[in-house]
Structures are given as C-alpha cells and as structure tokens.
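Peer 1: Got a predicted model here, sequence first, then my questions.
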Amino acid sequence: MGLFTKDIKTMNDLFVHQLQDIYYAENQLVKALPKMASKASDPQLKQGFLTHLDETKTHVQRLEQVFKMHGVEAKAIDCPAIDGIIEEADEVAGEVADRAVLDAALINAAQAAEHYEIVRYGSLIAWAKQLGRNDCASVLQKTLDEEKATDRKLTSLAESAVNLRAAS
C-alpha cells in the first residue's frame, strides 16, 4: 500500500498506517543492531549499539501497547525507507577496510535510522493528539525522547573520538 492510496481516507487511517510502518522499522532495527555492534571496533560505539538494541526491543513493545490501546491489530507493513537505510549501511560497511573509518560510517548509518524514527514518532504524536489519543501520544513520546537521546549520544561520540580517529 502506498502512502497516498485510497486505503488512507482519514487521519485515523494515516495514524494506523504509520504505526504499522514504524513497527516494521523497529523490528528491522532489532535485527540490524547486533550486526552493527559486531562491526564496530570502538568499545563505546559497540556498547551503544547493544544498549540501543535493548531500547529498540522496548520500542517494539510500546508500539504493541499503542496498537492495543487504539484497538487495532499490531501489524507491520513494509517500510522501504528503513530497508534502504539498512541496505546502504550494509553496503558502506562492506566497502570500508579501515576500522576507524568504519566506525564513523556506522555512526552515520545509525543516525540516518534515528532521524527517520524521530520524524515518524513526531508525526505519530501530533496525529495521536489530534485524534484525542493523548494516552497513545504519551507512550509514543517516551520512545521519541529515547530516539533523540540516542542521536545526541551518537553525535557526541562521533565528535569527541570516532571522527578524530577516522580522520588521522
């Protein structure tokens, strides 16, 4: 189903569609993060990926909670955007021989995923509020806050150490 198909007629339809999209994305990231951690050589980066893996599993559970609260089945729909981000990360990681440069590339890939998630959760929260579902919005807000915190940590790690090593 395309984003602007006849299947999306109402704000509620759009909300559910995007819940299904981010549910797919979070589940794909549960699979991708251990691979990213195994490729990372920087100990903080490796640990950061593993910590975010645990958070991402919680994000999946929260989405299942929101589906239930909203009275719809927890179901994923393909998300070509996250598939592309993960595929690009795999390709770039396969092309980088220098471990320090690879760590910088992994941070970039992780931030691409984080920014995608930040956009999706921001819209979902706004739409939930518009639909009078402040209960759903508050659950989604917890995840948005964690995604933003992860992005800040990745930026800090890149700027304080990883990019410096990659450039030398």
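Peer 2: That came in fine, so what should we check first?
Peer 1: drop to CA atoms for contacts and neighbour counts, all remaining ones
Peer 2: Fine.
Peer 1: in what helix or strand does Ile77 lie?
Peer 2: Secondary structure from DSSP states H and E places Ile77 outside every helix and strand.
Peer 1: How much space separates it from Asn27?
Peer 2: In this structure, Ile77 and Asn27 are separated by 11 Å, where distance is defined by Cα to Cα, to the nearest Å.
Peer 1: neighbouring contacts of stretch 145-153?
Peer 2: Residues from elsewhere that reach stretch 145-153 (Cα atoms under 8 Å, 6 or more residues apart in numbering): His52, Glu55, Gln111, Glu114, His115, Glu117, Ile118.
Peer 1: try 10 Å
Peer 2: The contact list for stretch 145-153, computed with Cα atoms under 10 Å, 6 or more residues apart in numbering, reads 45, 48-49, 51-52, 55-56, 59, 107, 110-118, 121-122, 141, 143-144, 154-159.
Peer 1: putting a second one here so we can go through both:
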Amino acid sequence: MTERLTDLWIEQLKNLHSLEVQLAKALPAMARTAEREEVRNFLLHHRVRAKAHATMLETILGELDETPGNVTCAAMGRLVAEWKPSDDIELLRTVRRGVHQEIERLAKAINGARVLGYDDAAELLCAAMEEEQYEDASLAKLGRRIHGHASRYAAA
C-alpha cells in the first residue's frame, strides 16, 4: 500500500514540476503583452520563482532516484493554450488561475509528503506554497490597484 501511495505522490511531484516549467516558459510572452511596467515586472519576477520551484522539485525527485520525466500538467497546458493577449486585468486573472493551480497541487504534495514521512520534502513544499500564497495576495492587490485606475480612466 505504501509503495502505491509513494508512486502516486511521485506522479504528483512530476505533474507539479511540469506545471512550474510550463508557467515559467509562458510568463515572458505574457509579460511582453503587459500594458503596465509593474505588471511586466511582476510576471518576470514570478518566472524566476517558478523556475526556482521547478529546481526544488527536481531536487526532491532526485533524492527519490526519480526524474521529472515526460509528465505533462494538462491543466496548465490548457491554461497556457487558452490564454490570449488582452488587457492587464485579464492577464493578471490568467496568471492568478495558474497560481491557484500551483497552490492546490502544492497542498496535495505536502499532504502526501507528510503521510509518507518525507518531512524534509514537506518542509520545502510548504515554503514554496507560502511563496505562492504571497504571490497570490500580491496579484490580487495589483489587480485591485489597476482595476481602480482603469475605472477612473473610464469615468473621465
């Protein structure tokens, strides 16, 4: 039973790695379409974080004698494929959906690590989730600020 749970958890880690890699690849293109420099800077900063999280996942998988392999996160693939250049508010909403996927999958990976006794991995995953939660709050704040500016411009 434990072996099967470990296999499922490893698959979760590989899927999460794919999510991070896909997001890191998509963010520069998204940043190029941003109207505001603060949005562009945020997206490029988030790319650095996504790449760091992918590296962290590679480390965890390596300690398990695993590699990310050919696993593809279909949900992130759809999100990236469906994204169309639009205004900054829609851009932030799209990125926020990606961040929510990260948070959700990190939470599941943390639970798996704890159940299976991989305490060091759980600690690393918790740190990544805290960073993503901070990013989510920052995205929300940036969106509210931009939306307020957009509303004022529309009223003028």
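Peer 2: Perfect, thanks for sending it. Bear in mind the structure is a predicted one, so any value in this text is a computation, not a measurement.
Peer 1: Can I have the buried ones of the contacts of stretch 145-153 of the first structure as a PyMOL selection?
Peer 2: The buried residues among those can be selected in PyMOL (16 or more other Cα atoms under 10 Å) with this line:
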select buried, resi 45+48+49+52+55+56+59+107+110+111+112+113+114+116+117+118+121+122+141+143+144+154+155+157+158
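Peer 1: Which of the contacts of stretch 145-153 of the first structure fall in strands?
Peer 2: Secondary-structure check on these using DSSP state E: no residue lies within strands.
Peer 1: Kindly list the longest helix within the first structure.
Peer 2: Here the longest helix in the first structure is taken by residue count, with DSSP state H as the criterion, and it is helix 99-130.
Peer 1: Which strands and helices lie in contact with it?
Peer 2: In this structure, helix 99-130 of the first structure packs against helix 11-39, helix 43-70, helix 80-95, helix 134-157, helix 163-167, with contacts taken as 3 or more Cα pairs under 10 Å, 6 or more residues apart in numbering; DSSP states H and E.
Peer 1: okay, these in a markdown table with distance to Leu102 of the first structure next?
Peer 2: As requested, these are exported to a markdown table (distance: least, Cα to Cα, whole Å):
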| stretch | distance to Leu102 of the first structure |
| --- | --- |
| helix 11-39 | 8 |
| helix 43-70 | 11 |
| helix 80-95 | 6 |
| helix 134-157 | 14 |
| helix 163-167 | 8 |
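Peer 1: Between those, which one is closest to Ala128 of the first structure.
Peer 2: helix 134-157 (5.4 Å; Cα to Cα).
Peer 1: Just the buried residues of the closest one, please?
Peer 2: With the criterion 16+ other Cα under 10 Å, helix 134-157 of the first structure contains buried residues 136-137, 139-141, 143-144, 146-148, 150-151, 154-155, 157.
Peer 1: residue in the first structure matching Ala122 of the second structure?
Peer 2: Alignment note: Ala122 of the second structure maps to Ala137 in the first structure; criterion TM-score structural alignment.
Peer 1: one step back: any idea which of the helices and strands packed on helix 99-130 of the first structure gets closest to Ala126 of the first structure?
Peer 2: helix 134-157 (7.5 Å).
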